[in-house]
Structure formats: C-alpha cells, structure tokens
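> Below: sequence and its predicted model.
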Amino acid sequence: MFKHILLPTDGSELALHGVKLGIELAKSCGASVFALHIVPPFHSISYVAEMITATQAVYLEGAVEHAERYLADVRDLAAKAGVPCDSGHLIGDTPGEWIVQEAQRRQCDLIVMASHGRRGFDRLLLGSETQKVLQTSPVPVLVCH
C-alpha cells in the first residue's frame, strides 16, 4: 500500500506518538520512512550587527543539535522495528509548507503527523501547521492525536 512515509517531528511527546504510529504502519506495509524536523530560523533585532551574527551562530548550533537528537530518536525507533529510515532537518519559517514540499521532493506517498505541536494556543485545536499540511498537501495525510 504505502512505500515511503514522511514523519515530521518537533521532538514533542505527541509528535513521538505520531512517529511511532507511522513506523508501525511502515512495518506492516514494508515501507521506508523519512524523519523530518523543521528548525525555526533565528529572528532578532539588534543595533549591533556583530551581536546578531554571534547570537545567530550559537542559536543555529543549538537548534541543529536538538534536531539531530529528535531525528536520532526516530532512527532508533525505526531500527528497533526493522524499518528503513532516513532523516534530515531544514531551516524554515513555515513548517507546514516545508513538510509538503519535502514529501513531494522525496516522493512520499503518506505523511503521518501529530494533530498539534509545541506552539501556544494552537495546541488546543488542530495545530496550525497540521492544518496547513492538510489544506495544501497532494500527498495523503494521517493525523494522529
């Protein structure tokens, strides 16, 4: 049925639940998975340009370390389940758009994602990024919660 499943993660417990479900589904279908984390870009306003550059470098280093940790967790879960897994991170302001683009670029035939992530009020309802993916993705989306 499915051959290549995209698993977006923000490192939250709910996202991990979606990842686990996606891995189980991949195992039952004989599919592979691709774990994706979108790193929010650095945003700052400062009157000293050198401060921004130094702060941005520190931010990106830490953000990429977090991304790699989240993705390593997914790779470990997939390995334990015997599911082929590749992973990567992108830096971008609009995770929903990047998720859809990456699913298409990697020729995924399913996106499995959590109903909401880490962002404030959106946690109470269907997450805004999940909503964007549902509205724009030509690839089927399985939303879990």
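Received it, and whenever you're ready, just let me know what you need.

> Could you use CA atoms for every contact and neighbour count after this?
OK.

> dump the residue contacts of residue 35.
6, 7, 8, 9, 71, 74, 75, 85, 86, 87, 88 (C-alpha atoms under 8 Å, 6 or more residues apart in numbering).

> now the strands for this protein?
Under the criterion DSSP state E, the chain carries strands at the ranges 4-8, 32-39, 85-91, 110-114, 141-144.

> Determine which stretch of those strands is the most buried.
Mean neighbour count (mean count of other C-alpha atoms under 10 Å) peaks for strand 4-8 among the strands of the chain, with a mean of 28.

> Can you lay out the strands of the chain as JSON lines showing distance to residue 127?
JSON lines is the format used below for these (distance: least, C-alpha to C-alpha, whole Å):
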{"stretch": "strand 4-8", "distance to residue 127": "13"}
{"stretch": "strand 32-39", "distance to residue 127": "15"}
{"stretch": "strand 85-91", "distance to residue 127": "19"}
{"stretch": "strand 110-114", "distance to residue 127": "8"}
{"stretch": "strand 141-144", "distance to residue 127": "10"}
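
> One more to weigh against that first structure:
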Amino acid sequence: MKKILVPVDFSKHSEYALEVAAKIAKQHEAGIILLHMIGISDSVLANSEIAEEAEAKYYLKLAKEKIKEFTEKEYLKDISVEAIIQNYKDFTEVNNVGQEQNCDLVVMGSHGTSGLSELFVGSNTEKVVRTSDLPVIVIKKSHDDFSIKKIVLACDLDKESIPVYMKAEAFAKLFSASLEVVYINTSGANFMGFDDVEKRMESFKKELGKEINVTFYNHHSVERGMLNYCFEHDADLLVIPTHGRKGLAHFVVGSLAENVSNHAKIPVMTIKL
C-alpha cells in the first residue's frame, strides 16, 4: 500500500477517518492524500467575472486554512501528506482523483446516524462507495486503537464475487488478520435449502480454486444478519461487495435499508465487483 485518499469536509467524522488513515499509513509506510471539494455553487459562478473571482478566492482561502489545520495534526507526524483542493460539487469525482493520484484505498467518514443506512441511502459517502473503483473504508466513530484482527466478508457466493474475495484476502494478509466468509440466508422467497446452499458453496470454492470455510447465517434481513454476525463473532471489519454504479442494491432493496440498526460499531469496507 502506497497512498491512501481521505476526502475531508472538516467535520469530526472526516477527522475520524483521517485518524484511521494515519494509523494504516504508519503501519504500512504509506502516504496520505487529503481531498477537499469546495463546491462553489452555480449561482456564484453565474455572477460577474470580478465577483466570481473574489468569491472563489474567499472560499479557497478558507479551505486552505482549514486543510492546513488538518495537515498539522499530531497523529500525522512522520507521514507524507499532500493536500488537494478542487471545485468539485459531485462526490463521484473522488474516484477520478484516486485514480489520478495512484491511490490504493479510500478512507472516508460517515455520520452513520442510522447505522449503515447512511451508507446506503444517497449520502455523499454512498456516492463515493457506489462510484469508486478503489476499496473504500467507511469510518463512523473515533478509534483510539484501530486494529484489524478479524475480517468478515459478506457475499452471495456468486462467481463474480471471486475478485472481491481475493482483494479481501490480500487486505487481511496486509494486516495479518483472519478472513471469514459469510452468506446471509434470508427467509421467504430467497431462502435456500441445505442442498442448494452446499451446491453454491462448492461452486464458489471451485471457481476460487482452493478450499475455504464458508458460514451460512440464517436471518430475516441481509443487513441485520451481517451486523449480527459481526457482533457475535467480534469482527473488526465488515467487507461488502458493491455493484459499482448500480450501488448496493444487491444487498439492499427498497426499504430494507431502513431496517439496519444503529449499532454498527465497526468500520465497513466496500469493494467493487
């Protein structure tokens, strides 16, 4: 790991993310790219050229002052930190910056006031998750001791999840952490019997090309099942595959996201399929 991209809006939640990114960077001798998007509105840009320039300079000055404060945090000592300020208004641009800067990971804060629902329902964090080609770690609280020892990958065991497993496995090795794979078997129309479950598991392992342990966890909700499993097994990180620009609809359909509890205490990593 060489570079970590951290989008910041100067909120306490983006600082939580920066703290975690700093811990990861120190562990792996990586650098940090701070990204702040000014987001000057169209109404400002519609003003006269002189007024527009003055307004832009004002916001840029404020952003530079704030980002300077962030770069001087004590926990960033001995870490290579670069700051980028852009006039982006769309958080989908984060992926472009990550690619241009050759970053390996995005670490981003989220308010998470409704558990994981903040991740799933149109927030800026969700926009980054949905459009990022890089793995994204979502941080919702301060972590005095960010230590990853056990990672849980929740996936549907479809063959397109194989690359996600490989990335999750590589990340686990990077942290010398264990990796558990869990399939949430929901009740109702999507419930699978034991034989079907066995077939899916064997097909996944065959595509993967090696033997792994897969746990099947029965629950009425995929979201609640993921969180319950992580809680019951003391996981430090939950990994979820995403379908890129299709969002997380494979895991969250309609109002199901509203059923996610506000007890998701651990970080969540998303990896694009």
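Received it, and whenever you're ready, just let me know what you need. What you see is a predicted model, and the numbers here were worked out from it, not measured in a lab.

> Got a TM-score for the pair?
Overlay of the two chains. TM-score (TM-score structural alignment, normalised by the length of structure 1): 0.80; 133 aligned residues with a C-alpha RMSD of 2.3 Å.

> follow-up on the earlier one: of all the strands of structure 1, which lies closest to residue 129 of structure 1?
strand 110-114 (9.9 Å; C-alpha to C-alpha).

> Give the buried residues for the longest helix along structure 1.
For structure 1, the helix with the greatest residue count under DSSP state H is helix 49-81. Across helix 49-81 of structure 1, burial judged by 16 or more other C-alpha atoms under 10 Å covers 52, 56, 60, 63-64, 66-68, 70-72, 74-75, 77-78.

> Tell me where the stretch 51-200 of structure 2 has helices.
93-100, 117-120, 124-131, 162-174, 194-208 (DSSP state H, counting those that start in this stretch).

> Grab the nearest non-local neighbour of residue 132 of structure 2.
residue 95 (4.9 Å; C-alpha to C-alpha, 6 or more residues apart in numbering).

> you'd agree that neighbour is up against residue 130?
No. Residue 95 of structure 2 is not in contact with residue 130 according to C-alpha atoms under 8 Å; the separation is 9.8 Å.

> Tell me which of the two has more neighbours.
residue 130 (25 against 21; other C-alpha atoms under 10 Å).

> Can you tell me what the more buried one aligns to in structure 1?
In structure 1, residue 130 of structure 2 lines up with residue 135, judged by TM-score structural alignment.

> With residue 62 of structure 2 instead?
In structure 1, residue 62 of structure 2 lands on residue 66 (TM-score structural alignment).

> now that match: how far from residue 97 of structure 1?
To residue 97 of structure 1, residue 66 of structure 1 is 21 Å away according to C-alpha to C-alpha, to the nearest Å.

> Check residue 78 of structure 1 too.
25 Å.

> same check, this time on residue 142 of structure 1
In terms of C-alpha to C-alpha, residue 142 of structure 1 sits 16 Å off from residue 97 of structure 1.

> The residue nearest to residue 132 of structure 2 -> structure 1?
In structure 1, residue 95 of structure 2 lands on residue 100 (TM-score structural alignment).

> need the contact list for that match.
133, 136, 137, 138, 139 are the contacts of residue 100 of structure 1 under C-alpha under 8 Å, 6+ apart.

> From residue 17 of structure 1, how far off is residue 63 of structure 1?
22 Å.

> scratch that, residue 95 of structure 1 is what I was asking about
In terms of C-alpha to C-alpha, residue 95 of structure 1 sits 19 Å off from residue 17 of structure 1.

> And for residue 64 of structure 1?
Distance from residue 64 of structure 1 to residue 17 of structure 1, by C-alpha to C-alpha: 22 Å.

> again, but for residue 83 of structure 1
16 Å.

> quick one, which of those two is more surrounded?
residue 83 (21 against 16).

> which residue packs closest to the aligned partner of that one in structure 2, ignoring adjacent ones?
In structure 2, the residue matched to residue 83 of structure 1 (TM-score structural alignment) is residue 79. Closest residue to residue 79 of structure 2 apart from its sequence neighbours, by C-alpha to C-alpha, 6+ apart: residue 31 at 6.1 Å.
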